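Enquirer: Dropping the sequence and predicted coords here.
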Amino acid sequence: PTQLAELRMYGLSWAIRSKPEWQRKICDPEIIEKWRKEALEQQESIDLAEKMTHNMVNYVLTELSGYARLSVVESGIECGPFDAIWYSDRLISNETSKLLRVAVARPVTDIPDESKDWHPGSNGQVLDLVHPSLYPIIYGRTLAGSNLQPPQLGDSEHYANYALSSRFCWLPSDFSVDATDGLAKLVSPYINNLHPTTHKPLYRIIESVLSAFIPVFERVLSQINGQDQDLYRDVPPGSGRIKVERTKLLDEAPKTFPEAHEEYTGELEKMIVPYSLKGKTIQCIIKLANIRLTPENPEYKGGSWHVEGMFNERIVASGIYYYEEDNISESRLAFRVTTGPPVYHEQDDELCMDILYGMKRHATPGQITSAGRALAWPNIYQHRVAPFSLVDRTKPGHRKILALFLVDPSIAPIPSATTVPPQQADWAFAAMEDARADPGSLFSRLPPELSNAIRERLPDAFVARAEAEEYRLRLMKERTRLVEVHDRKLSHSFNMCEH
């Protein structure tokens, strides 16, 4: 776990890097000294365990040059508030952003209210435009060229059973990344839940947004490359009881606190193991959603803590582009990560956990938040949308997002829209009617009784909307259990009893 003083170091660094023109300001010795003085003065009223020493403050200030070297001036890509989180406020061009807003507004949101797909359980606030839980792979129901089966765990993959679904898998699409310019191009025939003809303009825009995210994903992967950091790996539970006598002795023992190096030692650059997606075919799961607030329903209570997907999808990183907001209060995305007790402390050293890390028994780690923008992070972090509300409660407000979930590019491809045909029955019916009306189509030449027989068989080969919505509820129930079990795993991470 990260110690409280170190979290304050992260906080100081992020506060400075959130300032306008911070990269210019860190070159001014007078500004640096001003920040140093302010930071040290603020420590006077802070508890000893959280207090930053002179070395800690100096380390943060000298570390800023390392953050500056990792930034990309042209696209605005910078390190986020915590390890392996990257963001940019100008990653997507104004032109692409405008095209996205227009493309989404016309064919996707301009539909009757009774036909809108409000996310189940969202109190009519989250409008799903494209969601992977609708028409996923349904093992035993989805038809494909090869018999679809749940993934099998290898001997070296010690994943918890609760993280593997035997019933469902989100359906990604395949994109090729050019070996020279790094631009992404869709190679699958479709994106799930986004009709390739009706929503054709969105296909090109999603390619543009994903292309912009490629260098961001590369940086996320570069910081976790080679590290065994999967949240789904199961940890044997502890057992035993609290040692009251030992805790009392620890309480009476002398206490020492960690110290930082006197100045930055290049650790940021050392954490980077370069990883390139150029020349690869990657798999991405696409999501488009709006959060809408009204004067009658003015507050969004926030989401639940979760990672994206299950073991089936093998999602390694997430990217979100918040492309439009109106009349809502500051909105944040909060992060937390599971971890175990440090090996260099005694069992039941709860006093140390409380003082150094701020953790009581069964406590969860602190959270780090970031304002909405284009950002990406590894799927080892749980995240949740923090609560927000209308600013002017007499008018409606909204927030619109495009999410990209990157499947682990280092493994064999999982089933995708390249190998699994569309399952939407309404797509199939519409295509059949178009073919019947096209004089050049072979389908139009079939005898009526044969074409009618084909039409009658379509429900067996495809999934009707009502059936898809029922499967979505089952999928959501399954993944809700994953969140609940995972929360219990998190709360048990610091149960420091004898094993």
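Expert: It's in.

Enquirer: When you work out contacts or count neighbours from here on, use the C-alpha atoms and nothing else.
Expert: Noted.

Enquirer: which SS state does the residue nearest the centre of the chain fall under?
Expert: For the chain, the residue nearest the mean C-alpha position is residue 318 (3.7 Å; Cα atoms, centre = their mean). Of the three states, residue 318 takes strand under DSSP: H, G, I helix; E, B strand; the rest coil.

Enquirer: got the end-to-end distance for stretch 245-258?
Expert: Stretch 245-258 has an end-to-end distance of 25 Å (Cα to Cα, to the nearest Å).

Enquirer: ok, now stretch 62-76?
Expert: OK, stretch 62-76 end separation, Cα to Cα: 21 Å.

Enquirer: Repeat that for stretch 300-318.
Expert: Using Cα to Cα, the distance between the terminal residues of stretch 300-318 is 22 Å.

Enquirer: For that stretch, give me every contacting residue.
Expert: 125, 150-151, 163-165, 169-170, 217, 220-221, 232, 293, 376-389, 403-408, 414, 479, 483 (Cα atoms under 8 Å, 6 or more residues apart in numbering).

Enquirer: and those residues, which of them are in strands?
Expert: Mapping those onto strands (DSSP state E) picks out 169, 293, 376-378, 382-385, 388-389, 403-407.

Enquirer: of these, closest to residue 257?
Expert: Nearest to residue 257 among the ones in strands among the contacts of stretch 300-318, counting by Cα to Cα, is residue 382 at 28.8 Å.

Enquirer: Go ahead and confirm that closest one touches residue 336.
Expert: Yes - using Cα atoms under 8 Å, residue 382 is in contact with residue 336, at 5.3 Å.

Enquirer: Any buried residues in the strand or helix carrying residue 62, and which?
Expert: If you go by DSSP states H and E, residue 62 is part of helix 54-70. For helix 54-70, a neighbour-count test (16 or more other Cα atoms under 10 Å) marks 54, 56-64, 66-68, 70 as buried.

Enquirer: ok, which stretches of the stretch 301-450 of the chain are strands?
Expert: Secondary structure of the stretch 301-450 of the chain (DSSP state E, counting those that start in this stretch): strands at 315-326, 332-336, 368-371, 374-378, 382-385, 388-389, 397-407.

Enquirer: okay, now the one to match up with it:
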Amino acid sequence: MEQILGSSSNSYPGLGKKVRYVADPWDKKEFYPLGIHPNCAGSISEMLFVREVAMMIVMDRLSDKPDFHRKVFDDAIVARWIDEALAIPDNSLWDEIVLGNDGPDGQRVKRLKNILDKDCLEYCIQELRAKSKHFEKTGLIPTLDASAAVCKSDTLIDEALRDELRAAFVKLQAEQKSAPDWHPRTDDKVQDLVHPSLYPLVYGTTRVFADEVVGVDDAIDKWAGKGNIIPEPTGPGEVSDGFDGYGGLGIDPSCWSHKYQWLPANVKLQPDGSVKFTSYINNLHPLKHREVYGTIEKLIEKSIPAWDTCVAALRGWSGVSGRSSRFPFPDDPDDDNEDNWVPKLDEVETPRHSRAPSEAEVSGDESDAEEEFDEEDDYEDCDSESGDPYCGTRKEAKWKMIREPVQPQPLKFEAWKYGPSQGESLRERFDGLQIIVKMASIELTPEKPEFPVGGWHVEGQMNEHIVGTALYYLDSENITPSHLQFRMHTTYDIDDKFRVGQDNYKWMERVYGTRLGAGQDAPCLQNYGSVETKEGRLLAFPNVFHHRVSPFELKDKTKPGHRRFIALWLVDPLTRIISTANVPPQQQDWWMDRAFMNLKAAEANKVARPIAQTILDKAPSADNSGLKAAAEEGTHGLPVELMSMLADEFDDALPMSLEEAKEHRLKLMDIRTAFQGDAESRWEEQTYNFCEH
């Protein structure tokens, strides 16, 4: 077991190591992949056939059915499920799967027909039967699983724990009743109850310890205001240390922040299977809310097996999903291979007359009718579905117009083992983890009845080294269904894998659902589908997925509604980062409450008036009646020299005010918004580009 508890020999990115430190996988022989930048091995998906993504979508929907794990073995029910799936309109599946795969002119690849067939769905049933056995053992369902996987469960969190979580939300919201903490720029729709962007690590401001000394119960009384100020990273020497990228490609500097880092809490994995916080949760009072800590510990305990199912270290540059391929790799994807098309060339009659095709026919939005061409030897005026001219004889031109791709058939199903191998679970490998916690409530009202679609993103920046997410959707009241959509990077260097002749990749474009030619600027992104985020669902996934929230709104526009959830972000267990064990609480009001909680107004005359006034001057938001009384009725002055020294010490030692923390939150959000914009541009700019042969 790898011992990762704090010691004086610890060093962290930004404290003992460079901020942009990334461990070299060649040294460690393993690493957890991140989708934050496009150069990370393990964050790259294989290109998936449209048909395979459709199968994943159907399996996700079927596994949402009540008692699916029993019904999937009932042949009569299965027959109905297959009929239901075959009745899904091709256009509906196509639009979800090829989302965002247009070129610069907005023109998509010609739509596929008959995306699913009975063979595909019989394969799905066999796979669901295998997943049902894993579900019966663990309560977990792997879904949307190909090069990476999502994991969901509607049963893992029992009613007792749900009630505890509800009580925690009620208590935290009650504390904010007079002044809700609306997350900035959400139009007062998202209430932050616990959020890591408030009171983050601030380089050049935050006090830290090199040792992991700050606990939970002692965090405020023993450690608040202590430690040394962490220096700001400066100069090119801070740019990199360790590993800089994969495949000879560097990691863009914007992937890091040189000003802020979210602070995780440390947890101990107990021998009895439970979880225990060994440092406080940032922005959750460690003394007032000790019972909430216990509730979150139970949620983390339940989330660890879900992470074990879908978050894995990469070894030997192989995939991390733990599953085999559903489809064979194309032997000969070249357009000249007539076996890739129906009808074949020799099954087409030579046309007798000519007319140009309509725009609808070219885009594939109308049924393909018999085309009539002129009697010249060649026909070059007709555009293909990708905008290129159909070339060749009249018969070849007609064939290229009317042909449909032969879609691949799935392989014979072979069951595989879900979950970690022996000795590979988080509990078996590590005795502690670092977890970042967020608790929030989305509140909709008749005046503000809609929540917009989210932006594509991964979690955190490189500073946080987040490798996995667990989301628990606690409560949904009076809102329409919502989903979390997923996608991944693919490789742009496709001509290393596929060998086709000059411009002979139209079959590939059709069956993969994306444009592939040079200058067509189709992004190297693979859509995986979406998972419903319904009440009571635990959802876990690795941080190689880009994801976004679909829009939702009030069901009944005359009544308010809400969606409450808690997010747990798993920090890379192989890369220890600065945590709340290193950083004493920065919340000024926590310190003020504890420092002066026993000071009553009747005892105010025992406190030096200048000291009380200095504290109030430095902390104008302090709400302590005894301190205010001391400023008015306390003992008289101290020597001027001593007061000056005290004032200077207060400037350095007093924790951060709420006003300061909110200013930092806005600046942090600005940095991350810019980063996400840069990341989106990088994702979109990396495009497929078959080389000219």
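Expert: Received the coordinates, thanks. Since this is a predicted model, take the numbers as computed values, not measurements.

Enquirer: Kindly provide the TM-score of these chains.
Expert: With the length set by TM-score structural alignment, normalised by the length of the first structure, the two chains reach a TM-score of 0.85; 477 aligned residues with a Cα RMSD of 3.5 Å.

Enquirer: coming back round to it: more crowded one of residue 382 and residue 336 of the first structure?
Expert: Ranked by neighbour count (other Cα atoms under 10 Å), residue 382 of the first structure and residue 336 place residue 382 first, with 22 against 18.

Enquirer: who's in contact with whatever residue of the second structure lines up with that one?
Expert: In the second structure, residue 382 of the first structure lines up with residue 546, judged by TM-score structural alignment. The contact partners of residue 546 of the second structure, taken as Cα under 8 Å, 6+ apart, are 35, 456-458, 486-488.

Enquirer: mind redoing it with 6 Å?
Expert: 456-458, 486-488 (Cα atoms under 6 Å, 6 or more residues apart in numbering).

Enquirer: To which residue of the first structure is residue 582 of the second structure aligned?
Expert: Alignment note (TM-score structural alignment): residue 582 of the second structure maps to residue 419 of the first structure.

Enquirer: mind checking what residue 680 of the second structure lines up with in the first structure?
Expert: Checking TM-score structural alignment: residue 680 of the second structure goes with residue 487.

Enquirer: sorry, that was for residue 666 of the second structure
Expert: In the first structure, the residue paired with residue 666 of the second structure is residue 473, using TM-score structural alignment.

Enquirer: I'd guess that match is in a helix, am I close?
Expert: Yes - using three-state DSSP, the secondary structure at residue 473 of the first structure is a helix.

Enquirer: distance of it from residue 435 of the first structure?
Expert: Residue 473 of the first structure sits 33 Å away from residue 435 of the first structure, going by Cα to Cα.

Enquirer: And residue 298 of the first structure, by the same measure?
Expert: From residue 298 of the first structure to residue 435 of the first structure the distance is 47 Å (Cα to Cα).

Enquirer: Same drill for these two, tell me which one is more crowded.
Expert: residue 298 (21 against 16).

Enquirer: can you tell me which residue in the second structure aligns to that one?
Expert: Under TM-score structural alignment, residue 298 of the first structure pairs with residue 449 in the second structure.

Enquirer: ok now do that match, which residues does it touch?
Expert: 553-554.

Enquirer: ok, now residue 178 of the first structure?
Expert: Residue 178 of the first structure neighbours (Cα under 6 Å, 6+ apart): 278-279.

Enquirer: Can you find the partner of it in the second structure?
Expert: So, by TM-score structural alignment, residue 178 of the first structure is matched to residue 270.

Enquirer: likewise residue 81 of the first structure?
Expert: Using TM-score structural alignment, residue 81 of the first structure lines up with residue 144 in the second structure.

Enquirer: Chain neighbours aside, what residue packs nearest to its match?
Expert: Leaving aside its chain neighbours, residue 144 of the second structure sits nearest to residue 56 (5.2 Å; criterion: Cα to Cα, 6 or more residues apart in numbering).

Enquirer: Which one, of the strands of the stretch 301-450 of the first structure, ends up nearest to residue 20 of the first structure?
Expert: strand 368-371 (14.8 Å).

Enquirer: I'd guess residue 282 of the second structure is in a strand, am I close?
Expert: No - read with three-state DSSP, residue 282 of the second structure is coil and lies in no strand.

Enquirer: And for the equivalent of it over in the first structure, the neighbour number?
Expert: With TM-score structural alignment as the criterion, residue 282 of the second structure lines up with residue 192 in the first structure. When neighbours are defined as other Cα under 10 Å, residue 192 of the first structure has 28 of them.

Enquirer: swap in residue 688 of the second structure?
Expert: Residue 688 of the second structure has 24 neighbouring residues, counting by other Cα under 10 Å.

Enquirer: what do you get for residue 570 of the second structure?
Expert: Residue 570 of the second structure: 25 neighbours (other Cα under 10 Å).

Enquirer: And for residue 175 of the second structure?
Expert: 12.

Enquirer: And it, how far from residue 655 of the second structure?
Expert: 21 Å.

Enquirer: that older thread, what spatial separation is found between the match of residue 582 of the second structure and residue 171 of the first structure?
Expert: Following Cα to Cα, the distance that separates residue 419 of the first structure from residue 171 of the first structure is 10 Å.

Enquirer: SS state for residue 81 of the second structure?
Expert: Applying three-state DSSP: residue 81 of the second structure is helix.

Enquirer: What are the neighbouring residues in contact with it?
Expert: Neighbours of residue 81 of the second structure in contact, by Cα under 6 Å, 6+ apart: none.

Enquirer: what do you get if the cut-off is 8 Å, keeping everything else the same?
Expert: Per Cα under 8 Å, 6+ apart, neighbours of residue 81 of the second structure: residue 62.

Enquirer: Would you confirm that residue 573 of the second structure contacts residue 434?
Expert: Yes - the criterion here is Cα under 8 Å, and residue 573 of the second structure meets it with residue 434 at 7.3 Å.

Enquirer: Can you pick out the residue with more neighbours from those two?
Expert: Of the pair residue 573 of the second structure and residue 434, residue 434 is the one with more neighbours under other Cα under 10 Å, namely 27 against 23.
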